[in-house]
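Student: Here is a sequence together with a model predicted from it:
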Amino acid sequence: MKKNIKNKISKEPFLLEDNSLLQTTYTTDLRDRQSVRTTFNMSEKANDALNWLAKNYHITFKEVIDSLCLELSSEPKENHFLDIVAEVAKKIDSKSLGKSTRKTQVISKKSLCILKDLSKKHSIQRDLLIELSILLFKAQIEENIEKKREKHKEAGNRFSKFLAKAEAFEKELKKLLGDDDPIIMRFGIAMQIIYNLSYAIEAELKDGTPIDPDEW
């Protein structure tokens, strides 16, 4: 028994060395995650968009850029985002983006490689590639937000009509059952939940306060 335990202890530290595939994958993954500094030449619009994305998603600039690079490097058949960026890059005059400034950012080594590879493959300047990616990604998000806002606005209008009918129905129930009936009490609780949701919709449309799905 002691001999078996001794053999097991002596061999286990070398399991990773014996598994060359695991070792290579693990080492490569660590290298890809390493942070590197690189300088981008981007317009004020792109820098503002980068700040907006980081602030609204509560993530760092590095995480924004790394996420965009992963999006750009996804499978070609499904990568509509890269197609759009490449198409815009071929048509746009970089001067139209405005004055650019050099700014050093921390990104992963993998992201840096992705940008270099895609820049070479599609004949797009690296900095223009990341600039357009940031601007288009923000534009897509804002478009989705606006679409959602319009739907919530319509939902708010329907809620107003629904509440008017619900209030009229509540009055009818009170005449039928009286104020102290348990049905009226339960209905009152349901109405309060609906009122709270209606107020939440109004707040979202007015100042952008997110609707908490768990708040009743």
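Tutor: Received, thanks.
Student: make it CA atoms for all contacts and neighbour counts henceforth
Tutor: Noted.
Student: which secondary structure elements does the helix or strand hosting Ala168 contact?
Tutor: Assigned by DSSP states H and E, Ala168 belongs to helix 126-177. Judged by 3 or more Cα pairs under 8 Å, 6 or more residues apart in numbering; DSSP states H and E, the packing partners of helix 126-177 are strand 35-43, helix 44-57, helix 61-72, helix 80-91, helix 109-122, helix 182-207.
Student: quick one: contacts of the fourth one?
Tutor: Contacts of helix 80-91 from elsewhere in the structure, counted by Cα atoms under 8 Å, 6 or more residues apart in numbering, are Glu71, Leu72, Ser73, His122, Ile124, Leu128, Leu129, Leu132, Ser133, Leu136.
Student: So which bits of it are buried?
Tutor: Buried residues in helix 80-91, counted by 16 or more other Cα atoms under 10 Å: Phe81, Leu82, Val85, Ala86, Ala89.
Student: of all these, which comes closest to Ile114?
Tutor: Of all the buried residues of helix 80-91, Leu82 has the smallest distance to Ile114: 12.0 Å, by Cα to Cα.
Student: What is the burial count for the nearest residue to Leu173 once chain neighbours are set aside?
Tutor: Closest residue to Leu173 apart from its sequence neighbours, by Cα to Cα, 6 or more residues apart in numbering: Ile184 at 7.0 Å. A total of 18 residues lie near Ile184 under the criterion other Cα atoms under 10 Å.
Student: out of the buried residues of helix 80-91, who's nearest Asp29?
Tutor: Of all the buried residues of helix 80-91, Asp29 sits closest to Leu82, with 23.7 Å by Cα to Cα.
Student: Please report how far the closest one lies from Glu146.
Tutor: Taking Cα to Cα, to the nearest Å as the measure, Leu82 falls 23 Å from Glu146.
Student: cool, and Thr28?
Tutor: Distance, Thr28 to Glu146, using Cα to Cα: 41 Å.
Student: another structure for you, compare them:
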Amino acid sequence: MSETEDQFPDSNMLDLRGKQSVRATFKLSQKAIDAIGLVAIHMGIKQKSLFDHIIEDMDALDSLAKTIRIRQFKKIPRKQKTFVLSRKTIDALGTISQAYGTPRDALVEYSVKKLESIINSEKLRHKERKVLQKEVINHFNRGKELYQKAVNILGKDDPFCRRIEKAVFACQKTEKDLALFIDKSKVLEDF
């Protein structure tokens, strides 16, 4: 057994080849392109991993291919977009595309539709987050009022007040972080 085999006992060349990144260009609807970008950015998932998740399942892709109506698909206005995918995902698309005589573009377009339920769910969660953010701000404002009350009673240099002041500063940082997250999530509102 060679030294290389000792370092990677569970790997073989086909496994490693499947993890290779390749570029692939598809003609997709703007809505599909937006969905891919939105989920990747909002949820912090690399687009390659997202494609792996929605396309690599051969059984699901096989079932999906049976439902595609090419005439309807051709009516959708589409534009070219290049993505980075794993070799395994490209191979899965190629296999199903050949088996059903279905364009890879159609397989990707219809696979991306699976993301719409995730986006709609996140859209609802975004609305709830905005409501909760208001409650958090009100809570933090009560903390500021309590700090001011403590300063009026004990003085700003009192150790108790200094500790409350640290907590208020931490709350202000958290409030800014939450506002940035909510702002970043606004893209969900227009989807």
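Tutor: Happy to help now that I have it. The structure displayed is predicted, hence computed values, not measured ones.
Student: Overlay the chains and give the TM-score.
Tutor: TM-score for the superposed pair, counting by TM-score structural alignment, normalised by the length of the second structure: 0.63. Supporting figures: 180 aligned residues with a Cα RMSD of 4.4 Å.
Student: With neighbour count and distance to Gln34 of the first structure as new columns, can the contacts of helix 80-91 of the first structure be given to me in TSV?
Tutor: Compiled in TSV, the contacts of helix 80-91 of the first structure are given as follows (neighbours: other Cα atoms under 10 Å; distance: Cα to Cα, whole Å):
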residue	neighbour count	distance to Gln34 of the first structure
Glu71	15	19
Leu72	23	19
Ser73	17	18
His122	15	26
Ile124	18	25
Leu128	22	23
Leu129	23	22
Leu132	21	25
Ser133	24	22
Leu136	18	27
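Student: What's the local residue count around Asp183 of the second structure?
Tutor: Here the number of neighbours of Asp183 of the second structure (other Cα under 10 Å) works out to 11.
Student: which one of the buried residues of helix 80-91 of the first structure is nearest Ala190 of the first structure?
Tutor: Phe81 (44.2 Å).
Student: In contact with Leu136 of the first structure, which residues?
Tutor: Val85.
Student: Identify the residue nearest the geometric centre of the second structure.
Tutor: Centrality entry for the second structure: nearest residue to the mean C-alpha point is Met43, 2.8 Å, by Cα atoms, centre = their mean.
Student: Look up how far Ser185 of the second structure lies from that residue.
Tutor: From Met43 of the second structure to Ser185 of the second structure the distance is 10 Å (Cα to Cα).
Student: What of Ser21 of the second structure?
Tutor: 29 Å.
Student: So for these two, which residue has more residues nearby?
Tutor: Ser185 (19 against 16).
Student: My read is that the more buried one contacts His42, right?
Tutor: Yes - counting by Cα atoms under 8 Å, Ser185 of the second structure touches His42, with 6.6 Å between them.
Student: Map Leu154 of the second structure across to the first structure for me.
Tutor: Using TM-score structural alignment to pair residues, one finds that Leu154 of the second structure aligns to Leu177 in the first structure.
Student: How about its match, nearest residue that isn't a chain neighbour?
Tutor: Looking at Leu177 of the first structure with Cα to Cα, 6+ apart, the closest residue is Ile184, at 7.5 Å.
Student: how many neighbours does the match of Leu154 of the second structure have?
Tutor: 13.
Student: these two touch, right, it and Phe187?
Tutor: No - contact criterion Cα under 8 Å: Leu177 of the first structure and Phe187 do not qualify, at 11.9 Å.
Student: got the contact list for stretch 39-55 of the first structure?
Tutor: Applying Cα under 8 Å, 6+ apart, the contact partners of stretch 39-55 of the first structure are 59-61, 64, 97-105, 127-128, 131-132, 134-135, 138.
Student: Any figure for the gap between the counterpart of Gln192 of the first structure in the second structure and Phe140 of the second structure?
Tutor: Correspondence of Gln192 of the first structure to the second structure, assessed by TM-score structural alignment: Phe169. For Phe169 of the second structure, the distance to Phe140 of the second structure equals 10 Å [Cα to Cα].
Student: between the two, which one's more packed in?
Tutor: Counted by other Cα under 10 Å, Phe169 of the second structure and Phe140 do not tie: Phe140 has more neighbours, with 20 against 14.
Student: And that one, how close does it get to Tyr147 of the second structure?
Tutor: Distance check for Phe140 of the second structure against Tyr147 of the second structure: by Cα to Cα, it reads 11 Å.
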